[in-house]
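Asker: Model the following, please.
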Amino acid sequence: MSGSAHASAPAGRWVTEVIPASFERVDTADDTAGEWISRRYHRPENAFVRLNMVATLTGSSTGADGSSTSISSRVDRLLLGAIRREADVVVVGAETVRAEGSVLPKTARLAIVTATGDLGDGSLRRRDGREVPPALLLCRPEHAARVTAAVGNAPAEVVAVPSSGAPGEDASRLHPVDIVRALHARGLRRIVCEGGAGLATQFVESGMVDEVCVTVSPFLEPVHHPFLSLSTSVPSEVAGMLVDDAGFSYRRLTIRR
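Answerer: Okay, the predicted model is just below:
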């Protein structure tokens, strides 16, 4: 989940497509920029799983403030909007919500993976007073009562997700296979996971991810929270890449199966 730009970074304005090598560019201050970006992030399928993350050149998923806010950019937020508009649901971990807060998305449901219901202060805010569906709090059945008690009157619905016994499943955490199955059961088939890093790694290693969208910011930060901590190689190929005039790059990687 992304926020405001790094204090020392110039604000990128022009974005150029380098893969495919069209070298078309757009001024993000122009009214046509949103449509230009949306065309490049469109997926025609009725069901898919995307991962959308931001990382520094050193591979950190967070900046000095402990969140992705300080390593993001204005263009990154434009891409975030385009990716969310393609989705039925945005999946995040509760730790990310505690670190960064969460405004309920305009066009997609928000699903939060939690074992405790602890979402921190000021979370689950509605944008500009808009009426949007409540967040889905995904948890194991044995944690449902605790999560329900913790969220109180917050705009949220607790969803108990049973285990399917997926290979390599950690009894203490929800498995991505079960998360995806529970969302599909609610008609939410176009899924984007926005981390944090631990949940992102789980999703990629589970084989559930079709495409990885990653913003690489031009910062050298200590790596306390790696963007991904994979235990094995995951075959992929670059499906698209944009760059801006502030040094940020924006890649889409297709996972090969």
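Asker: switch to C-alpha atoms for all contacts and neighbour counts from now on
Answerer: Fine.
Asker: Show the residue spans covered by the helices in this structure.
Answerer: Assigned by DSSP state H, the chain shows helices spanning 33-40, 74-85, 94-100, 144-151, 176-185, 197-205.
Asker: And the most centrally placed residue in the chain, how close does it get to G129?
Answerer: In the chain, the residue lying closest to the centroid (C-alpha atoms, centre = their mean) is E194, at 1.5 Å. Using C-alpha to C-alpha, to the nearest Å, E194 is found at 24 Å from G129.
Asker: hmm, back to that, is it possible to export the helices of the chain to a markdown table including mean neighbour count and distance to L228?
Answerer: Below are those laid out as a markdown table (neighbours: other C-alpha atoms under 10 Å; distance: least, C-alpha to C-alpha, whole Å):
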| stretch | mean neighbour count | distance to L228 |
| --- | --- | --- |
| helix 33-40 | 16 | 24 |
| helix 74-85 | 20 | 19 |
| helix 94-100 | 21 | 15 |
| helix 144-151 | 17 | 27 |
| helix 176-185 | 18 | 15 |
| helix 197-205 | 22 | 5 |
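Asker: Kindly reformat these as a markdown table containing distance to T58.
Answerer: Compiled in a markdown table, those are given as follows (distance: least, C-alpha to C-alpha, whole Å):
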| stretch | distance to T58 |
| --- | --- |
| helix 33-40 | 26 |
| helix 74-85 | 18 |
| helix 94-100 | 20 |
| helix 144-151 | 36 |
| helix 176-185 | 27 |
| helix 197-205 | 14 |
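Asker: Next, the second sequence, to be compared with the first:
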Amino acid sequence: MLHRDDVLARYAVADRTLPHLRMNFISSLDGSATQGGLSGGLNNADDKLVFDTLRMLSDVILLGAGTLRDEGYGAMRLDDEAVRWRVQHGLAPQPTFALVSSRLGLPATHPVFADAPVRPLVLTHDAAPPDARDELASVADVVLVGSGAVDPWLLRGALEQRGLLQVLCEGGPHLFGTFLAADAVDELCLTLSPVLEGGHAGRIAVGPEETPRRMHLASVLQADDMLLLRYLRDPATDAAGSRAATGR
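Answerer: Alright, predicted model coming up:
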């Protein structure tokens, strides 16, 4: 069984003053993102500890509307121990919840809004239904971050303007794919569940085209047969891209 102090040491961000977006996903050994249609079918108590710790370390938790519906999310609320840790370390008692949605199909009465400890954000674009925008504006700050579609970099900029620099994205695969295509992912926290699934379940990232991005393995935690991996952007790849862009 993992201990929180060890998990904290492995997943702490080196400099919280710099914007940082981390993805957190779980996968079977053969690449399935779900078991029985839900990601929760693949996890255990050790993965849950990492999941909760990543939330505790974050300024804002980002989630796609489809994943919220599929996984049955309620209000984002940390327990008392996590709140005490955050306050002791100069953080807000609770992270902000930010929902990414194009159609805005969730009612204002949904628990993720109605029971939220902090006023949530809804991140959408200028073509989202105006009536739905007005309804959700009564329970959340609705922010337009794109023309016709959500722009990952405009989204990140909107969060940064609110002082929400440490971003944790919990899904889903299409949101991950969109951020990957925009080269807007700084980190992937990936749990490898020791099962083979087969079937037709999707991957953790889905996008219209291949967008290779070299990552650097930052840490590995082993909990029995489960592996908890932390990957960061490869600085050598970033440096090569910068040299190519500047001709140096």
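Asker: Provide the TM-score value for the superposition.
Answerer: Overlay of the two chains. TM-score (TM-score structural alignment, normalised by the length of the second structure): 0.77; 213 aligned residues with a C-alpha RMSD of 2.3 Å.
Asker: ok so, going back, trace the residue nearest to the centre of the first structure over to the second structure, please.
Answerer: Applying TM-score structural alignment, one finds that E194 of the first structure aligns to E170 in the second structure.
Asker: and what of I255 of the first structure?
Answerer: Here I255 of the first structure is matched to R233 in the second structure, going by TM-score structural alignment.
Asker: Does that match touch P212 like I think?
Answerer: No: between R233 of the second structure and P212 there is no contact under C-alpha atoms under 8 Å: 11.7 Å.
Asker: Report how many residues lie close to the aligned partner of E211 of the first structure in the second structure.
Answerer: For E211 of the first structure, the aligned position in the second structure is E187, judged by TM-score structural alignment. Per other C-alpha atoms under 10 Å, the neighbour tally for E187 of the second structure reads 21.
Asker: Could you measure from E187 of the second structure over to L221 of the second structure?
Answerer: 16 Å.
Asker: V195 of the second structure now?
Answerer: Counting by C-alpha to C-alpha, the gap from V195 of the second structure to L221 of the second structure is 17 Å.
Asker: repeat for P111 of the second structure
Answerer: Separation of P111 of the second structure from L221 of the second structure (C-alpha to C-alpha): 34 Å.
Asker: These two - which one has more neighbours?
Answerer: With neighbours defined as other C-alpha under 10 Å, P111 of the second structure and L221 compare such that L221 has more, 16 against 13.
Asker: Identify the residues contacting that one.
Answerer: L221 of the second structure sits next to L227, L228, L229 when contact means C-alpha atoms under 8 Å, 6 or more residues apart in numbering.
Asker: Can you get me a residue count around the closest residue to the first one other than its chain neighbours?
Answerer: Same thing as L227 of the second structure. The shortest distance from L227 of the second structure to any non-neighbouring residue, by C-alpha to C-alpha, 6 or more residues apart in numbering, is to L192 (5.2 Å). Burial of L192 of the second structure is recorded as 23 neighbouring residues (other C-alpha under 10 Å).
Asker: Ok, E142 of the first structure next?
Answerer: So E142 of the first structure, with other C-alpha under 10 Å, has 12 neighbours.
Asker: and it, what pairs with it in the second structure?
Answerer: Using TM-score structural alignment, E142 of the first structure lines up with A127 in the second structure.
Asker: how near is the closest residue to that match other than its chain neighbours to L180 of the second structure?
Answerer: In space, not counting the residues next to it along the chain, A127 of the second structure is nearest to G148; the distance is 5.2 Å by C-alpha to C-alpha, 6+ apart. To L180 of the second structure, G148 of the second structure is 19 Å away according to C-alpha to C-alpha.
Asker: do the same with A98 of the second structure
Answerer: Per C-alpha to C-alpha, A98 of the second structure is found 19 Å from L180 of the second structure.
Asker: do V122 of the second structure as well
Answerer: 21 Å.
Asker: wait, what's in contact with G63 of the first structure?
Answerer: Counted by C-alpha under 8 Å, 6+ apart, G63 of the first structure has contacts T69, S70, I71, E221.
Asker: what about the second structure, which of these hold up?
Answerer: Mapped onto the second structure and checked by both residues aligned by TM-score structural alignment, their matches' C-alpha atoms under 8 Å, those keep the contacts T69, S70, I71, E221.
Asker: What does S38 of the first structure correspond to in the second structure?
Answerer: Match for S38 of the first structure (TM-score structural alignment): L8.
Asker: cool, and E100 of the first structure?
Answerer: By TM-score structural alignment, E100 of the first structure lines up with E71.
Asker: Quick check: nearest residue in space to its match, chain neighbours excluded?
Answerer: L38 is the one closest to E71 of the second structure (C-alpha to C-alpha, 6+ apart), at 6.3 Å.
Asker: and if you look at I26 of the second structure?
Answerer: Per C-alpha to C-alpha, 6+ apart, closest to I26 of the second structure is T191, 4.5 Å.
Asker: E17 of the first structure too?
Answerer: That would be L242: by C-alpha to C-alpha, 6+ apart, it lies 4.5 Å from E17 of the first structure.
Asker: Tell me the counterpart of the one you found in the second structure.
Answerer: Per TM-score structural alignment, L242 of the first structure is aligned with L221.
Asker: And for R84 of the first structure?
Answerer: Using TM-score structural alignment, R84 of the first structure pairs with R55 in the second structure.
Asker: So that match sits against Q94, correct?
Answerer: No: R55 of the second structure lies out of contact with Q94 (C-alpha under 8 Å); the separation is 9.2 Å.
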